[in-house]
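Participant: This is a predicted model, with the sequence first.
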Amino acid sequence: MDAEFAIRELTEDDVPAVVTLCAGALDLPEDAAEAAEIVLRLRERPAPESPAQHRTLGYVAVDLGGVVLGTVLCSIAQRDASVGHIDLIAVRPDARRRGIGRALIVRAEAGLAGLGATEVLIAGNSPYYAWPGIDVRYTPAVCTAMALGYEQDRTAWNMTAHLTPGSKAVRETATAERRLQENGITVRPAMRDDIPRLIDFAERNFGGDWPGEITDSIGRDRAGCHLAVRGDEILGFAAYGSSRPSWFGPMGTAATAEGLGIGGVLLRRCLADQRAHGHDRVEIGWVGPLPFYSGAAGARIERVFFLYRKQL
């Protein structure tokens, strides 16, 4: 290890310095602008249901004067305690090429191994993640992962919806909502009392990855969720802001309700909220149905991520 820096565990007292570090170290403006949300969200994992589940670790590299030069946040996978995740790695621009990033990841691997991990992913640990993987434009991070023996096994992408006048993303929804109302379908904001039914709907229709994101989108500052119901039956939902204020997702429509236009209405209601919060562009995270978002909101792929894994 470089004699001019040391690595130790991150403490709560370090968090303000880590936020400042990330604001200056994250090269893409959309990431730097939300550095506080990224760091704090990754640190807010809920109480574990088992000793290792949801466990988060963090380390900082500091110089001889105690100044934070770099940081890494990591965690145990939500569903599999044998899998660890590197959630965030950042090094001050003026401290790069000194082996700090490499040393932080090695320390993170050791910490995760101590919690029982036998494999480490550089990939988003749903439901609390900052990125699906490494943005391909973060070239130093890609190079470091490869040098440490990580193998790329997947690719993911975000789409961007621009909330400017004339964009499909800001089209009104009142006309479509009236048509839905004629068919007995109501679209409205979700409330805290809706959370248990929404989680049940998501788990039955789409699997178990979304309960945390749904829960944290409702009643949270600069976040929200809209749902479509027919009587007491939930037909679809769309949420935003659970990970970052400028990100949209997740959303889903029941197979029995597809083709009714519910998804487009829910999506644009969320985007209208985000525009009201001051965003002129929104990222749709970890996208699956590309054609839907392109057609409903004029969204385009603008971020591509490499996802990596390594056996310990």
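Facilitator: On my side now, so go ahead. Numbers count the residues shown, from 1 in each chain.
Participant: C-alpha only now, for contacts and for neighbours.
Facilitator: Fine.
Participant: Which strands and helices lie in contact with the host helix or strand of G249?
Facilitator: G249 is located in strand 247-253, with elements delineated by DSSP states H and E. If you count contacts as 3 or more CA pairs under 8 Å, 6 or more residues apart in numbering; DSSP states H and E, strand 247-253 packs onto strand 233-240, helix 262-276, strand 281-284.
Participant: count of residues packed around A117?
Facilitator: A117 has 23 neighbours, counted by other CA atoms under 10 Å.
Participant: you'd agree it is up against G84?
Facilitator: Yes: A117 lies in contact with G84 (CA atoms under 8 Å); the separation is 5.5 Å.
Participant: Show me whatever sits in contact with both of those two.
Facilitator: Among the neighbours of A117, those also in contact with G84 (CA atoms under 8 Å, 6 or more residues apart in numbering) are I76.
Participant: possible to save the helices and strands packed on strand 247-253 as TSV with distance to S75 and mean neighbour count?
Facilitator: Shown next, in TSV, are the helices and strands packed on strand 247-253 (distance: least, CA to CA, whole Å; neighbours: other CA atoms under 10 Å):
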stretch	distance to S75	mean neighbour count
strand 233-240	23	25
helix 262-276	29	22
strand 281-284	23	22
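Participant: Included below, for side-by-side comparison, is a second structure:
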Amino acid sequence: MTIRTAQPADLTALRAVADAALTLDSGAAALVDRLAAPPAGRRWTALATGGLSGDLTGVVFASLSGRDPSVGHIDLLAVHPAAQGAGRGRALVEAAEEWLRAEGARMARFAGNPPCYAWPGIDVRYTPAACLAERLGYTLDTTAWNMTADLSTADLSTEDDIARLADAKVAVISAPTGERGEVAEFVRRHWNDTWAWEAENGTGCHYAVRDGEILGFAAWGSRPAWFGPMGSAPAARGLGIGRVLLRRCLADMRTAGLTEAQIGWVGPLRFYSRAVAARAERVFWLYSRALGDGPPGGG
């Protein structure tokens, strides 16, 4: 079995593999594109099975954490259905681990590497992937979940809230791509570089401002069909800007032709349930294992 570093010319074939294998993700090809264009400075690789680009049957993306370079991530694993059952998935993961080990990683995680990642972890419905992780010696660390908002039925009206905020001298503004430096700096100051990158590089972004001071923001599209991140500064507490920012973003997503939105890596279930009738749906298992000197034994 040949495993090699994927090249830019392989992207079309890698998209096709992801689309065929990742049947729970309608934007699987876009996930490949996103992972192939990570933030500047990220150390990452894409490894593929097969010969020339048109013959590729599997792919794995791996990267080092920007926060702790001793931690590596298995970002995406996909094997074409026609090629499954022949050990390609295991071989790809082991090759990714070898690359991570050579780059200095001492731990590998099946978990999202913010800010540019495919999922928080392994979707529990991709059961063979979870079985493979456990067979390779990974242990379950924690669970994360997404919520889904039905954009065809959700109430996304904001007129009354916008008027109420205007009375409080708060304006809600859309920030076009390329004009989000001030918003990104606000996000970086109150949260972290990860959220700042997502706000700056997402498809859409809205923010609230009063007397020249940014109070909160919300973004969408840093991953296909996903909403987030979103946050409000302490000075915005009690103003109710979160619901407005959320609905403005989801309205953009609906205008873009999306029928549902994934609200990723959710904390406050009640807020999203009340604001847009979102439901908890996708559940992810986050796994890790110490890399040591080589792959574990066993079948």
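Facilitator: Yes, it's here. Quantities reported herein were computed from a predicted structural model and do not represent experimental measurements.
Participant: Any chance you could compute the TM-score here?
Facilitator: The TM-score (TM-score structural alignment, normalised by the length of the second structure) is 0.93; 291 aligned residues with a CA RMSD of 1.6 Å.
Participant: need the helices and strands packed on strand 247-253 of the first structure in a markdown table with distance to D27 of the first structure, can you?
Facilitator: Below are those laid out as a markdown table (distance: least, CA to CA, whole Å):
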| stretch | distance to D27 of the first structure |
| --- | --- |
| strand 233-240 | 24 |
| helix 262-276 | 24 |
| strand 281-284 | 17 |
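Participant: Can you check which of these gets nearest to G99 of the first structure?
Facilitator: strand 281-284 (32.1 Å; CA to CA).
Participant: State the span of the second structure onto which that closest one is aligned.
Facilitator: Taken onto the second structure by TM-score structural alignment, strand 281-284 of the first structure occupies residues 260-263 there.
Participant: can you give me how far that stretch is from the chain middle?
Facilitator: 12 Å (CA atoms, centre = their mean, to the nearest Å).
Participant: Repeat that for stretch 267-280 of the first structure.
Facilitator: Distance, centroid of stretch 267-280 of the first structure to centroid of chain: 18 Å (CA atoms, centre = their mean).
Participant: distance of F217 of the second structure from V170 of the second structure?
Facilitator: Plainly put, F217 of the second structure is 13 Å away from V170 of the second structure if you go by CA to CA, to the nearest Å.
Participant: Mind listing the shared neighbours of these two?
Facilitator: Common neighbours of F217 of the second structure and V170 (CA under 8 Å, 6+ apart) are A208.
Participant: related to what we said a few turns ago, just want the angle from the strand holding G249 of the first structure to helix 262-276.
Facilitator: 160 degrees (axes from the mean of the first three to the mean of the last three CA atoms, to 10 degrees).
Participant: Read off where strand 247-253 of the first structure ends up in the second structure.
Facilitator: Going by TM-score structural alignment, strand 247-253 of the first structure sits over residues 226-232 in the second structure.
Participant: Measure the mean distance from the matching stretch to the first structure post-superposition.
Facilitator: Mean deviation of stretch 226-232 of the second structure relative to the first structure after superposition (mean CA distance after the TM-score superposition for the first structure): 0.5 Å.
Participant: For that stretch, give me every contacting residue.
Facilitator: Outside stretch 226-232 of the second structure, the residues touching it (CA under 8 Å, 6+ apart) are 195, 198-199, 215-222, 241-242, 246, 249-250, 261-264.
Participant: Report the secondary structure state of G208 of the first structure.
Facilitator: Assigned with DSSP: H, G, I helix; E, B strand; the rest coil, G208 of the first structure falls in the coil class.
Participant: Surely L31 of the second structure and S222 touch.
Facilitator: No: here L31 of the second structure does not reach S222: they are 10.2 Å apart, not a contact under CA under 8 Å.
Participant: Compare neighbour counts for these two and give me the winner.
Facilitator: S222 (24 against 21).
Participant: Surely the more buried one is in a strand?
Facilitator: No: assessed with three-state DSSP, S222 of the second structure is coil; it does not lie in a strand.
Participant: Once you drop chain neighbours, what's closest to it?
Facilitator: Leaving aside its chain neighbours, S222 of the second structure sits nearest to G202 (4.1 Å; criterion: CA to CA, 6 or more residues apart in numbering).
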